[in-house]
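Visitor: sharing a sequence plus its predicted fold:
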Amino acid sequence: MKFGWMAAFGLAVAVALTGCATTIGRDYDQNRVGQFVSGKTTQDQVIATLGQPQEREMESDGTTRWHYQYIVSKNSLGDYVPFAPVKADTSGKDTFLYFDAQGRFLRAENNQSNM
């Protein structure tokens, strides 16, 4: 009877570990970036659409680069038990938006990955 309880506990721990996840950034709709019009869309409109960027950088030429990022890594039993066949499932998206000195959208660079 004692073995049955320990096996159930071990199974519960394994199931709990498979549900652990690490998240970086805040989710945003990367598809909506295609709606921005170069020279017309303002920074306020971008914020209304995507929310605040994770990072803002001013370039030497007066342009600004905003960075949106969202990464999710779901751990699996293979991350904790050697020789288990399954490892973490990681997916992410990065978007860099560039604005002129007047705060108008210039262009975007989108990246997505699934590992």
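Guide: It's in.
Visitor: can we go C-alpha only for contacts and neighbour counts from here?
Guide: Fine.
Visitor: what comes up buried for the lengthiest helix in the chain?
Guide: The single longest helix within the chain, with elements called by DSSP state H, is helix 2-18. Applying a neighbour-count criterion of 16 or more other Cα atoms under 10 Å, one finds Ala14, Leu17, Thr18 buried in helix 2-18.
Visitor: check the gap between the second one and Leu11 for me.
Guide: So the one you mean is Leu17. 10 Å (Cα to Cα, to the nearest Å).
Visitor: now the last one
Guide: Relative to Leu11, Thr18 is positioned 11 Å away (criterion: Cα to Cα).
Visitor: before we move on, what about Val72?
Guide: Separation of Val72 from Leu11 (Cα to Cα): 24 Å.
Visitor: equivalent analysis for Asn111, please.
Guide: Asn111 sits 37 Å away from Leu11, going by Cα to Cα.
Visitor: another one to put next to it:
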Amino acid sequence: MIPGAAAHSAPSATPTPDDAWRIQVMAWLAVVGRAARNPEMSARLSAGSTRLARALTAAIRLSTHHPLDQAQHDARALLALVEGLLLQLARHDITPDEASTVITRFVAATFTP
């Protein structure tokens, strides 16, 4: 999921997301920026995020048996974490391996019953 993470690159290289991936992230940011000024576009983005959060909530509840409110909170937190890491990767603030470690730790903590 993280472009340039160690699983997809040579061990001796310091992995960084490629230019095509970075352009995709910047395009996504442009869409998000435009949606902030366009209620219909904003509603569509929010609906997609809500569908993803519901799917994550179901997976968390199925795996951990956490109460619905906790699973919903964890799902939204995971989405926010991934979106923030994408921004940090696009700006070269973190490496793909660092992002992968952060996500792995969050998922491990979330999915531990």
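Guide: Now that the structure is in, tell me what you want to look at. Computed from a prediction, not measured in an experiment: that's the story for all the values here.
Visitor: just the TM-score for the two chains, thanks.
Guide: Once superposed, chain against chain, the TM-score is 0.23 (TM-score structural alignment, normalised by the length of structure 2); 51 aligned residues with a Cα RMSD of 5.0 Å.
Visitor: how about the contacts made by Thr23 of structure 1?
Guide: By Cα atoms under 8 Å, 6 or more residues apart in numbering, the contact list for Thr23 of structure 1 reads Tyr70, Ile71, Val72, Ser73.
Visitor: in ChimeraX, how would I select just the buried ones from those residues?
Guide: Command for ChimeraX that selects the buried part of the contacts of Thr23 of structure 1, burial taken from 16+ other Cα under 10 Å:
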select :70,71,72,73
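Visitor: which of the contacts of Thr23 of structure 1 fall within strands?
Guide: Tyr70, Ile71, Val72, Ser73 (DSSP state E).
Visitor: show me the contacts for the last one.
Guide: What it means is Ser73 of structure 1. Ala21, Thr22, Thr23, Ala88, Asp89, Thr90, Ser91.
Visitor: try the third one
Guide: Residues in contact with Val72 of structure 1, defined by Cα under 8 Å, 6+ apart, are Ala21, Thr22, Thr23, Ile24, Thr90, Ser91, Gly92.
Visitor: would you mark the buried spots in the host helix or strand of the last one?
Guide: Right, Gly92 of structure 1. Gly92 of structure 1 belongs to strand 89-99 when assigned by DSSP states H and E. Buried residues in strand 89-99 of structure 1, counted by 16+ other Cα under 10 Å: Thr90, Gly92, Lys93, Asp94, Thr95, Phe96, Leu97, Tyr98, Phe99.
Visitor: show me which of those is closest to Val46 of structure 1.
Guide: Nearest to Val46 of structure 1 among those, counting by Cα to Cα, is Leu97 at 9.3 Å.
Visitor: state the distance from the closest one to Thr64 of structure 1.
Guide: 8 Å.
Visitor: same question for Ile47 of structure 1.
Guide: Ile47 of structure 1 sits 14 Å away from Thr64 of structure 1, going by Cα to Cα.
Visitor: comparing the two, which residue is more hemmed in?
Guide: Thr64 (20 against 11; other Cα atoms under 10 Å).
Visitor: neighbours of Ala20 of structure 2, how many?
Guide: Ala20 of structure 2 has 9 nearby residues by other Cα under 10 Å.
Visitor: secondary structure element holding it?
Guide: Element membership of Ala20 of structure 2 [criterion: DSSP H and E] is helix 19-35.
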